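J.: return atomic coordinates for the entry below.
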Amino acid sequence: MSTDQITGTSTDGATDATPASAPLKEYRNAAGGWGSVKAVASILVQEHVTLNGSRILSQQNKPDGFACVSCSWAKPADPHLFEFCENGAKATAWEITNKRINADFFAAHTLSELRSWSGFELESRGRLTAPMRWDAATDRYVQTTWEHAFAGIAKELQAIDPNEAVFYASGRASLETSYMYALLARLYGTNNLPDSSNMCHESTSVGLPKSIGVPVGTVQLEDFTHTDCMLFFGHNTGTNAPRMLHQLQDARKRGAEIITFNPLKERGLVSFANPQSPLDMLTPSETQISTQYHQVKIGGDAAAIAGLCKLLIEWDDDAQRNGAPRVLDAAFIAEHTHGFEAFADAMRATSWEEIEEHSQLSRAALENAARVYAQANAAMVLYGMGITQHRNGVHNVQMLSNLLLLRGNIGRPGAGICPIRGHSNVQGQRTVGITEKPELAPLDKLKQLYGFEPPRDKGLTTVEACRGVLDGKVKAFIGLGGNFQVAIPDHHVMDPAWRRLRLTVQIATKLNRSHLLHGEVAYLLPCLGRIEIDRQAGGEQWVSVEDSTACVHGSHGLAEPAGDMLLSEPAIVAGIAKALLPRNPNVDWDAWVNDYALVREAIERTYPDQFKDFNQRFRQPGGFHRPLAACERKWNTESGKANFIVPDTLDEDADMPSRGPDVLRLMTTRGDSQFNTTVYGPDDRFRGVHGTRDVLLMHQDDMTRLGLAEGAAVCISTDSNDGIAREVDGMHVHAFDIPPGCVMGYYPECNRLIPLSHHAKSSQVPASKSIPVRLRKSAAVGQAAA
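T.: Now for the predicted structure:
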């Protein structure tokens, strides 16, 4: 079993003996409801924070409270009584737990031993409390001082070329920390600033600028009150952004249509019972969310979208011939778009045989969806990583933009495109400079403000950083949060390479597997969490974050810090900077740490158009929206207009090494009790999986064809031609409502099946939603039986 898998858990982190082959228990209830209430109560008890946790949760996502450390969904100006979801509550309880990891813990366990623990066991031991360095003689982390840690890190970084170091950031650091971190890297001399966007929505950041001239979505929270049609693609809203279900329920109650394209029927997009509604809680009442649900084949989204576009264009052709009202927004297309005729011709020429083959949806099903969209006055498209994490992820995003442009659904109330981001500030850290692309950073402005020559060379993406580790060109890795080595592809290929790094630095709140895969010199630096009170010389500090709708909010910690030795993330960044860099009279790191308002002033000076009156506006209820040109129908593209872009292919598998009935498409996904690589428990109740994550969900016909019985143990392997064996043994197959030829497995357990080279073209996002795999009966189980 992988060290990041669980076969069952108890509240103290020990494992139970729940059989991995336990049958699925169908979950027939709505998302939300008593199931969510019970889950929230359970996590508070598990982390021993029942009373304190309840108090803190009452201020989650409130104007005077803290922004959730989990998902980045929008925070309303007029919040609900409880403005948190089940997974947000789990993330909060996980962070404010009263469990601690101190020097005695590391004295009792070598890192070699800890590598045999599951990811759940590591994180469930509680909060890190003291700065640590790895001692090679004992293979243990030993406590050090902050001064020695900063000096040791600086010594190692000064000994290498700046472009041999990688400054990675996960998506939860504040705007203030992110700005300081990006400036630190560039003052040091590198643009090697990959982040978690490289692993999820980089396809959005690459695709949308070419289509509509902005790298983020155009939908704002108020648009949900004006829309009459929503189309969802590749997103599990009930698990990954549950607070959005409030907006969806309200929209459905006033008659809006919601059409979903997803390989699996996810409970949150089927029905919802509002835990804050007495009617929903005390009666069988629930709201049907999706009015149409189309189970598209994994990787078939572009074909499905092409079918919708083809129908709209051909219906419009018929309308023009017959003198009927136009189906397309001809005035918008003429005034605001470029490339329509080429796109229209390509869609007309696309055959229904091709569309149906790649999408596994019938023409009749697509006609039902297109008819609703054609009749909508204002429509929006919402999507997740089921769109971006594909070989053709960038084209998928651009096809969604094409669909919206056909009817002028960009830049007006109730309409727009809405990439649903994951981590709580992953969009914001890009806004303030964490990017490997020098053309996206205000380098000339930084030069003017801070009196240095910023590096102009392109930095490394996440995939390129991994390649650099493999070939020895990367010698140092600094991680601002996250669980990098578990989140990336090709685990078994990458793990040995980390030992060859000269320096690894991990800034974290909890222990995870990435902290155990260290370089020759390694430091583990514990930081305050966002939920904790951040006391500096200038008083208690506020930070800011940006949500999925480009809205910036304030956040103020409420919990007492987990330990006296913790430093804030800004303080840790500043400590490294002061030890590493020559003194710069234009950067007062100490003043910035004492008063984060000074950092916000620096952000405003750097980005005056985006952050005007930053300190005056960020704490107002509902935050403030950054200006986005596309929302005003101003197009910052080469053509000066919104662009229709013709896809190269509708075939997700065009470059697969082989095809055939025994080659299946695997999508990796998160479970109900999980956020990113953090697993709060082994159950995924919405899918009926309990006590295990060692499962593969597949169509009954595929199981029959391959001779696999329900619960059979199998080995799953990647179908690739690079000579590297990638497989996970001891998985158990279960029949599920999923399109034929498709398989679902859990992330990150199945990440070792993703070749580092299997990524989206242009954006390099790992294509973890469409992996060509084969199944065979488990050799390990057969040997045990023998």
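J.: going by C-alpha atoms from here, please, whenever you check contacts or count neighbours.
T.: Will do.
J.: how about the strands of the stretch 601-750 of the chain, start to end?
T.: Applying DSSP state E, counting those that start in this stretch to the stretch 601-750 of the chain gives strands spanning 624-625, 642-643, 664-669, 674-675, 678-679, 695-698, 713-718, 727-735, 742-746.
J.: so how many other residues sit close to the nearest residue to L753 once chain neighbours are set aside?
T.: Sequence neighbours aside, R726 is the residue nearest to L753 in space, at 5.2 Å (criterion: Cα to Cα, 6 or more residues apart in numbering). For R726, the neighbour count with other Cα atoms under 10 Å is 21.
J.: surely R726 and N751 touch.
T.: No: using Cα atoms under 8 Å, R726 makes no contact with N751, being 9.6 Å away.
J.: which residues sit in contact with V679?
T.: Neighbouring residues of V679 by Cα atoms under 8 Å, 6 or more residues apart in numbering: 119-120, 673.
J.: which element is V599 on?
T.: helix 596-606 (DSSP states H and E).
J.: show me what that helix is packed against.
T.: Applying 3 or more Cα pairs under 8 Å, 6 or more residues apart in numbering; DSSP states H and E, one finds that helix 596-606 contacts helix 175-188, helix 443-450, helix 589-594, helix 614-617.
J.: what residues sit buried inside whatever helix or strand I305 lives in?
T.: In this assignment (DSSP H and E), I305 forms part of helix 301-322. For helix 301-322, burial by neighbour count (16 or more other Cα atoms under 10 Å) applies to 301-316.
J.: which one of those residues is nearest R776?
T.: Comparing the buried residues of helix 301-322 against R776 with Cα to Cα places D301 closest, at 28.2 Å.
J.: H699 versus the closest one, what's the distance?
T.: Remark: distance between D301 and H699 (Cα to Cα, to the nearest Å) = 19 Å.
J.: another sequence for comparison is provided below:
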Amino acid sequence: MSDSSDETVGYDGPAGGWGSLQGIARIFGKEMDSPAVLETLRRQNKPGGFMCVSCAWGKPAKPHPFEFCENGAKATLWEATSRRCTPDFFAEHSVSELQGWTDHALEQQGRLTHPMRYDRASDRYVPTSWQEAFDAIGAELQALDPWSTIFYTSGRASLETAYLYALFARLYGHNNLPDSSNMCHETTSVELKKVIGSPVGTCVLSDFELCDAIFFFGQNTGSNSPRFLHPLQEAVQRGCRIVTFNPVRERGSIAFRNPQSPTEMLTGKDTPISELYFQVKPGGDLAAIMGLCKHVLEREARQWASEQRHLIDVDFIAQHTQDFDGFRQCVEQTGWEEIERESGLSRADLAAAGDIYCEARNVIGVYGMGVTQHVHGSQTIGMLVNLLMLRGNLGKEGAGISPVRGHSNVQGQRTVGIAEKPELVPLDALKKLFGFDPPTEKGMNTVEACEGIIAGRVKAFIGLGGNFVRAIPERARMEKAWTGMRLTVQIATRLNRSHLVNGEVAYLLPCLGRSEEDMQASGPQTVTMEDSLSCIHGSVGKRKPASEHLLSELAIVAGLAKATLPTNPKVRWDEWTGDYGKVRDLIEATYPDQFADFSKRMFTPGGFYRGNKARERIWATESGKAEFTLPTTLRACGFEDAPGRYRLITLRSNDQFNTTIYGYSDRMRGVEGTRDVLLMNPDEIARAGLETGQVVALVSDAGDGEHREVGGLVVTPFSLPDGCVAAYYPEMNPLIALSHHDQLSKTPASKSVPVRIRAE
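T.: Prediction:
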């Protein structure tokens, strides 16, 4: 089956299959990895092994022989590379020169090997000692107002490191703890907390063995969480029906060939994944789900009138929900014409999907950043909860809501204290454990941190992993403002763009990778992380570190804290660095209801479940019940359509993870050798007076007076809905205004950006 016409680029093969193996082999050769890395891959995502640094999908209790996907293997090969980025490299290249390199070329230099200090006079990084770096950074922090500093973390740091990093920030005196969740799933954390009392999803892996239907919204499983394809394949084979809503026809949601099945590989047998697949408008999921709800309630009315039998779960609604009558009235007052216009789908299509929902006993709603990264993404999540509640599909086995997180421990970091909102953290427990008064003022999230940097209020930035400057909106304005800070510190494994835009004082601190042995005073250490399904896993690295000069992330955080903070007899940085088990004891003492017997349970096959009250139908909301919400709009994109204005979708290729670019092959979309493309459907190309292969620029149409432009994009025909275009993240980030974000969470609205096309 092809998902593209003769006029468009595309990919006719399945997700998985030989293409996946070839993709892994290509990166293996490029990184010049030794055959020993195969043993590392064998241990990946298994009890007693190490947890992948790529996606956060759950790990089964009975793993496959190879429990990694194409992107997970690429992430491990990237970390295990034989390439080294040494002080000699920095002596040869100025920072200004490196700013002209591509993201891919920078990371191709391999693993960082020595702590480095930026020397402004020579415009080069120069080697330094760990103690000098700690002392200098500590002195700088001591001279600053704590509230003028940002402690950012990406999604890869362990629970142990994240806990100590958050403690460091609060002992220092602030709650400025933005993380990568602010850029992707903060909308989930805010809206789910409001409507069901839990900031995370309610499903576990076993639910996918019991569901009758799965509804997907804005989630690209094939590229972003390919191991999810195994339970989806098994679900389809036992009769589960899958319905997908996505502006882009993603191959992982269409067909899958299991690379671990010799029969499938040799016979070319694919498993169709989605029974129905709808190319909804970007931001149109809100209207589409409203249409599903309207169809369900119309069927309910007909069934009750003819049979005196309910289709909806009236007992669940009466006992567990709030404001159903208000929601039903809202649905009744919303016309099908508006639903069709805003979703881009017909009533008949939505009725067909609605019938699948009505005929299933257990339904799971799955979504990704195609839902969260819109101006009204929170309302879309609320609407999905509404749909699930109509038939009691919350808080029971085989059903629930399942946001699919991106980075490997981004959810877990929030669990153990990385939060700018003090009400989410047990401050009383921290006060008792460590003998200090934690700050109670709200800190800055990612958007607010960016606004503070532009305004000159933020004087220091410490980045625990990630590529912040590349990942955020407003790149041009941000890079210009970034150099106005006094201090910038980046903790990383490989060189990236963020390391080349520096404050007056700047340090680049290299850390161990997760697959590498972490040897401390008490012996080899274990770290832990949380997956998308709220299960906690232990991780033990075995590989020889890339350099004898590397420190673990936890040791770096402890070293910075020791150099910055006054002595506190209850704060034992050296002791915690020597034995991470003592940090787990602290986590258990701080969160006893979720982490009882933490160290004893961390290697539980499949992880140990930390619990979720909403799964037990205990709703920690203001009303004490799950909340039906009434949308104020059916257009999640947050702006009106206009002649010449397009909704830009930012995409990740299957040859990247977040801002890490492994190569220039987007096999799943038929784009090879470049990332400088503008994807449009052929009819839209013709209406715009453009031609395939023409070079154009995208110009922001935010209407705020700021000029934002990205040029050099080649018009490429691709299957997309009318009125929208697509191009790659992070290259398109300069087009996104900081003000263009979800209204509740301030998550950047990267999946529907108002743009115009200018011919070059």
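J.: what range does the helix holding I305 of structure 1 cover in structure 2?
T.: Using TM-score structural alignment, helix 301-322 of structure 1 corresponds to residues 285-306 of structure 2.
J.: just stretch 425-441 of structure 1 next, same as before
T.: With TM-score structural alignment as the criterion, stretch 425-441 of structure 1 aligns to 409-425.
J.: would you list the strands of the stretch 601-750 of structure 1 in CSV and tack on distance to F233 of structure 1?
T.: Shown next, in CSV, are the strands of the stretch 601-750 of structure 1 (distance: least, Cα to Cα, whole Å):
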stretch, distance to F233 of structure 1
strand 624-625, 25
strand 642-643, 21
strand 664-669, 14
strand 674-675, 20
strand 678-679, 24
strand 695-698, 20
strand 713-718, 26
strand 727-735, 23
strand 742-746, 17
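J.: of all those strands, which one is nearest T129 of structure 1?
T.: That would be strand 678-679 among the strands of the stretch 601-750 of structure 1, by Cα to Cα, at 19.2 Å.
J.: please, where are all the helices along the stretch 601-750 of structure 2?
T.: Using DSSP state H, counting those that start in this stretch, the helices of the stretch 601-750 of structure 2 run over residues 682-687.
J.: meant to ask about the stretch 451-600 of structure 2
T.: Using DSSP H, counting those that start in this stretch, helices in the stretch 451-600 of structure 2 cover 468-471, 475-482, 553-564, 573-578, 580-590, 598-601.
J.: how about TSV for those, with mean neighbour count added?
T.: Converted to TSV, the helices of the stretch 451-600 of structure 2 look like this (neighbours: other Cα atoms under 10 Å):
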stretch	mean neighbour count
helix 468-471	22
helix 475-482	19
helix 553-564	22
helix 573-578	18
helix 580-590	20
helix 598-601	16
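J.: can you redo these as TSV with distance to G13 of structure 2?
T.: As requested, the helices of the stretch 451-600 of structure 2 are exported to TSV (distance: least, Cα to Cα, whole Å):
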stretch	distance to G13 of structure 2
helix 468-471	31
helix 475-482	36
helix 553-564	40
helix 573-578	48
helix 580-590	45
helix 598-601	41
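J.: how about those, which one is nearest M116 of structure 2?
T.: Shortest separation from M116 of structure 2 across the helices of the stretch 451-600 of structure 2 is recorded for helix 553-564, at 13.5 Å, computed as Cα to Cα.
J.: against which helices or strands is the closest one packed?
T.: Judged by 3+ Cα pairs under 8 Å, 6+ apart, the packing partners of helix 553-564 of structure 2 are helix 130-142, helix 159-172, helix 573-578.
J.: ranking the ones you listed by burial, who's on top?
T.: helix 159-172 (a mean of 25; mean count of other Cα atoms under 10 Å).
J.: the inter-axis angle of that helix versus helix 580-590?
T.: Relative orientation of helix 159-172 of structure 2 versus helix 580-590 (axes from the mean of the first three to the mean of the last three Cα atoms, to 10 degrees): 70 degrees.
J.: residues contacting helix 159-172 of structure 2, please?
T.: 146, 151, 175-177, 409, 412-413, 416-419, 436, 438-439, 527-530, 553-554, 557-558, 561, 564-565, 580, 583-584, 587.
J.: recalculate using a threshold of 7 Å.
T.: For helix 159-172 of structure 2, the external contacting residues (Cα atoms under 7 Å, 6 or more residues apart in numbering) are 146, 151, 175, 412-413, 416-418, 438-439, 527-529, 553-554, 557, 561, 565, 580, 583-584.
J.: then stretch 84-91 of structure 1?
T.: Contact with stretch 84-91 of structure 1 is made by 36, 39-40, 43, 57, 60-61, 68-70, 242-243, 673, as judged by Cα under 7 Å, 6+ apart.
J.: redo these as JSON lines? Include neighbour count, distance to M281 of structure 1 and secondary structure.
T.: Shown next, in JSON lines, are those (neighbours: other Cα atoms under 10 Å; distance: Cα to Cα, whole Å; DSSP: H, G, I helix; E, B strand; the rest coil):
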{"residue": "S36", "neighbour count": "19", "distance to M281 of structure 1": "11", "secondary structure": "helix"}
{"residue": "A39", "neighbour count": "16", "distance to M281 of structure 1": "15", "secondary structure": "helix"}
{"residue": "V40", "neighbour count": "21", "distance to M281 of structure 1": "15", "secondary structure": "helix"}
{"residue": "I43", "neighbour count": "25", "distance to M281 of structure 1": "20", "secondary structure": "helix"}
{"residue": "L57", "neighbour count": "22", "distance to M281 of structure 1": "20", "secondary structure": "helix"}
{"residue": "Q60", "neighbour count": "28", "distance to M281 of structure 1": "22", "secondary structure": "strand"}
{"residue": "N61", "neighbour count": "27", "distance to M281 of structure 1": "23", "secondary structure": "coil"}
{"residue": "C68", "neighbour count": "30", "distance to M281 of structure 1": "25", "secondary structure": "coil"}
{"residue": "V69", "neighbour count": "22", "distance to M281 of structure 1": "27", "secondary structure": "coil"}
{"residue": "S70", "neighbour count": "23", "distance to M281 of structure 1": "25", "secondary structure": "coil"}
{"residue": "P242", "neighbour count": "23", "distance to M281 of structure 1": "17", "secondary structure": "coil"}
{"residue": "R243", "neighbour count": "22", "distance to M281 of structure 1": "17", "secondary structure": "coil"}
{"residue": "S673", "neighbour count": "20", "distance to M281 of structure 1": "22", "secondary structure": "coil"}
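J.: what's the closest of those residues to G152 of structure 1?
T.: Nearest member of those to G152 of structure 1, counting by Cα to Cα, is V69, at 30.2 Å.
J.: right, I'll call it a day here.
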